[in-house]
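Sequence first, predicted coordinates after that:
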Amino acid sequence: MQVLNLLCASVLAVLAQGITATVTQAAEPFPSKPVRIIVPAAAGGSLDIIARLVAQKMGEKLGQTVIVENRAGGDTLVATRYVKDTPADGYTLLAQANGFTILPSLKQDAGYDPLKDFTAIGLMARSPMIMLVSANDPSRNVKEFIVRAKSDKLSFASGGVGGPPHMAAAMFLRMQGLELTNVPYKGNSLALPDVVAGRVTTIFDGYTSCVAYLKSGKLRPLAVTSATRNGPLPDVPTFKEQGIDYEYTLWMGLLARAGTPKEIVGRLSESLQYATSSKDLIDRLVSEGADPSFVTPEAFNKYLAAEVPQMEKLVMELKLPRQ
């Protein structure tokens, strides 16, 4: 009997220790270690630059380091699938843009469902794209480009099929009834030198990743895709100013794996709001041609839920084949 009592006491002690450890772990404040933001593209692109600016400010609010890690490849699928398979604990986030909602319609097996596998944290920024050609290109405006494209065999570069640069260009070309050869790259930063050299005719890109080429005069901007002119490029007209009814907005946001606790999502959202509302970050983003655009996780989830079917329809209209 005494042995049995000792055994029961030992079991209870072990159980008590386990319960205490579980309660302590559950009560551990978030974050207790660095948070990672996975960027699905090469360093130097618009998404990478914006993510790094936001990460620094988020870290201030969270009281922890926020690390940006690049995992390029597979038209952003490598990074997206990686984050989908990480624990739903808020320590690994995914930076994404418009291509996030369209790739499931373009791939035979994208490996993720944007609405079921992820939950929104919020937007980092919105920005227009710029239609660019080489400084030696004969086109001085969009209408001259259209005339030339109807008689010559031209091409357009993109940082992967289905990404924002590809879709922005494809939508414009479809509206104008133009057929240009798409030359895909593993990121726009790798495509720009070929546009500069004239090996590819045009590219649609964000300001942050092409600014060096603009300032050096190696690339010529023909138009911006926003409704109004972009801050850093006051002399570059919009498409609408050139008589073409076309707009495209690039959004850049943060997501976590579905199932991440609401209180952690809320904590991350608060830090993102802090980042996007800080004056020095706003000034920096505006100077980079972007518009800080905080929204709540609920609003961003609703936005994504509306965009997914819109992108499915667009893929059908553009007759883009599944890869």
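Alright, I've got the coordinates.

CA only for contacts and neighbour counts going forward, please
Noted.

Pull the contacting residues for the closest residue to Leu180 other than its chain neighbours.
Nearest residue to Leu180, sequence neighbours excluded (CA to CA, 6 or more residues apart in numbering): Ser155, at 4.8 Å. Applying CA atoms under 8 Å, 6 or more residues apart in numbering to Ser155 gives the contacts 180-183, 200-202.

do that again at 6 Å, thanks
180-182, 200-201 (CA atoms under 6 Å, 6 or more residues apart in numbering).

Quick check: it vs Val183, distance?
Distance, Ser155 to Val183, using CA to CA, to the nearest Å: 7 Å.

next one: Pro292
On the measure of CA to CA, Pro292 and Val183 end up 31 Å apart.

between these two, who's got more neighbours?
Using other CA atoms under 10 Å, the more surrounded residue of Pro292 and Val183 is Pro292, with 24 against 17.

for the more buried one, what are its contacts?
Residues in contact with Pro292 (CA under 6 Å, 6+ apart) are 125, 276.

circling back: which one (most neighbours) among the contacts of Ser155?
The most neighbours of any of the contacts of Ser155, using other CA under 10 Å, belong to Thr201, which has 23 neighbours.

Can you tell me the closest non-neighbouring residue to that one?
Ser155 (5.2 Å).

Could you do Ser226 as well?
Closest to Ser226 by CA to CA, 6+ apart is Pro128, at 5.1 Å.

Over to Gly253?
Ranked by CA to CA, 6+ apart and with sequence neighbours excluded, the top spatial neighbour of Gly253 is Leu123, at 4.0 Å.

Of the contacts of Ser155, which belong to helices?
Among the contacts of Ser155, the subset assigned to helices under DSSP state H is empty.

Would you reformat these as a markdown table and include distance to Ala306?
Formatted as a markdown table, the contacts of Ser155 follow (distance: CA to CA, whole Å):
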| residue | distance to Ala306 |
| --- | --- |
| Leu180 | 30 |
| Thr181 | 30 |
| Asn182 | 28 |
| Val200 | 34 |
| Thr201 | 34 |
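
now, which of those sits nearest Glu69?
Closest approach to Glu69 among the contacts of Ser155 (CA to CA): Asn182, at 28.4 Å.

Next up, a structure to set beside the first:
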Amino acid sequence: MNLPPPALSRRSLLAGLSALALPVRAQAYPSKPVTVVVPYAAGGTTDIVARLAAHSLSTLTGKTFVVENKGGGSTTIATGLVAKAPADGYTLLANEMTQTIVPALFPKLPFDPIRDLAPVTVFAEAPYVLVVNAKVPANNLRELVQLAKAQPGKLNFASGGAGSGPHIAGELLKAVAGIDMAHVAYKGSGPAVSDLLGGQVEVLITAAPTVAAQMGSGRMRPLAVAHGQRLSSLPDVPTAAEAGFPGFLIANWFGLAAPKGTPAEVIAFLHAEVQKMIRRPEVREKLVAAGAEPVAMTPDQAARHIDAEARRWGELIRKAGIKVD
């Protein structure tokens, strides 16, 4: 009776066990609560979207996903916490557009906001909308540009702070349209919206959810969406391209990221569950109600998107000379 060499049998056994290892590890995750860190205080759009994701993932997996708010430091506190966390999939970042702005604003951080995180996916985006105080004599983006060119530096555009998304959006419009507007920085989007409604500033460019509640107030007027197509939540508002400014494109986006080095099977598991999540009609409805549009990106696509955004905004920040205190 011929038996295979003992060493060969051991090798075959080890190979078989190795083949089983990945599915077993993927099935075992998560074996304890997963924390989704939000880089802002509770109540904002990023927080709302992150809580929707955490609740949906808990429902889909039967496991616990909890949100922890870590605001401050222009999102660097939360981003640094996740970047330095164990790479085991139990600490995730609710990442968004600011991740791609921070590197140019804070070049001396003790971590790399891009390279020290592994994207899981980008699953929603909230294109920016340009709104003006109702008394501004412009009914569309082209008329606003003509008004700005007729009185350089006289129009003010608001933002929630130096280096914030609305600040970047205003600088982008200035570059694309060849106009000059004065930037007025506030401590948060709430005061910026209040002063726009009050007429202290004329222009605000921000993610649609920020101003959605005030759209019907009669005190502000939407002129354009900085997106390739009209929004389902604002179907009557034309795109910037329709007004002749196709380069005016900016949107906040929402995703999940894990510390660099997180096992590929954990990333794959999370990505697959998020894809199931955004296919659920009730989730899509809630995203649209919040002013966001569902999207689907693989980890590789999300990584390329983040890299491209970081290069784009980094160049704009340097050219505009944007600094933060």
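That came through, no problem. Since this is a predicted model, take the numbers as computed values, not measurements.

Fetch the TM-score of the aligned pair.
The TM-score (TM-score structural alignment, normalised by the length of the first structure) is 0.83; 298 aligned residues with a CA RMSD of 2.4 Å.

sorry, back to before: separation between the residue nearest to Leu180 of the first structure and Phe145 of the first structure?
Distance of Ser155 of the first structure to Phe145 of the first structure, given as CA to CA: 12 Å.

once aligned to the second structure, how far is the longest strand belonging to the first structure on average?
In the first structure, taking DSSP state E as the definition, the longest strand is strand 118-128. Superposed on the second structure, strand 118-128 of the first structure shows a mean distance of 1.1 Å to its aligned residues (mean CA distance after the TM-score superposition for the first structure).

Quick one: residues contacting the equivalent of Met277 of the second structure over in the first structure.
Aligned by TM-score structural alignment, Met277 of the second structure pairs with Ala275 of the first structure. Neighbour list for Ala275 of the first structure: 54, 57-58 [criterion: CA under 6 Å, 6+ apart].

Find the residue closest to Ala275 of the first structure in space, skipping its chain neighbours.
Using CA to CA, 6+ apart, the nearest residue to Ala275 of the first structure is Lys57, at 4.8 Å.

mean per-residue distance, the helix or strand where the one you found lies to the second structure?
Using DSSP states H and E, Lys57 of the first structure falls within helix 46-62. Helix 46-62 of the first structure, aligned to the second structure and superposed, deviates on average by 1.9 Å (mean CA distance after the TM-score superposition for the first structure).

tell me what that helix is packed against?
Here helix 46-62 of the first structure touches helix 262-277, going by 3 or more CA pairs under 6 Å, 6 or more residues apart in numbering; DSSP states H and E.

From the chain's centroid, how far away is the helix it packs on?
18 Å (CA atoms, centre = their mean, to the nearest Å).

just stretch 210-223 of the first structure next, same as before
The answer for stretch 210-223 of the first structure is 22 Å, by CA atoms, centre = their mean.

what about the longest helix in the first structure?
Max-length helix for the first structure by DSSP H is helix 2-27.

Show the subsequent helix or strand relative to that helix.
Next element after helix 2-27 of the first structure (DSSP H and E): strand 35-39.

mean deviation of that following strand from the second structure?
Compared with the second structure after fitting, strand 35-39 of the first structure deviates on average by 1.9 Å (mean CA distance after the TM-score superposition for the first structure).

What is that strand packed up against?
Under the contact rule (3+ CA pairs under 6 Å, 6+ apart), strand 35-39 of the first structure is packed against strand 66-70, strand 92-97.

Okay, strands next: where are they in the stretch 51-200 of the first structure?
Remark: strands assigned in the stretch 51-200 of the first structure by DSSP state E, counting those that start in this stretch are 66-70, 92-97, 118-128, 130-134, 155-158, 181-184.

Now render the ones you listed as JSON lines, adding distance to Val11 of the first structure.
Shown next, in JSON lines, are the strands of the stretch 51-200 of the first structure (distance: least, CA to CA, whole Å):
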{"stretch": "strand 66-70", "distance to Val11 of the first structure": "41"}
{"stretch": "strand 92-97", "distance to Val11 of the first structure": "37"}
{"stretch": "strand 118-128", "distance to Val11 of the first structure": "40"}
{"stretch": "strand 130-134", "distance to Val11 of the first structure": "68"}
{"stretch": "strand 155-158", "distance to Val11 of the first structure": "63"}
{"stretch": "strand 181-184", "distance to Val11 of the first structure": "62"}
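
quick one, which of those strands is nearest to Lys107 of the first structure?
Proximity to Lys107 of the first structure (CA to CA) singles out strand 181-184 among those, at 15.2 Å.

From the contact counts, what lies against that closest one?
strand 155-158.

from the chain's centre, how far out does the strand it packs on sit?
A distance of 19 Å separates the centroid of the chain from that of strand 155-158 of the first structure, by CA atoms, centre = their mean.

That strand vs the second structure, average distance?
Its aligned residues in the second structure lie a mean 1.9 Å from strand 155-158 of the first structure after superposition (mean CA distance after the TM-score superposition for the first structure).

Can you give me the neighbour number for the nearest residue to Ala168 of the first structure once chain neighbours are set aside?
What sits nearest to Ala168 of the first structure in space, not counting adjacent residues and going by CA to CA, 6+ apart, is Tyr248, at 6.3 Å. By other CA under 10 Å, the residues close to Tyr248 of the first structure number 19.

what does Ala13 of the first structure give?
Ala13 of the first structure is flanked by 12 other residues according to other CA under 10 Å.
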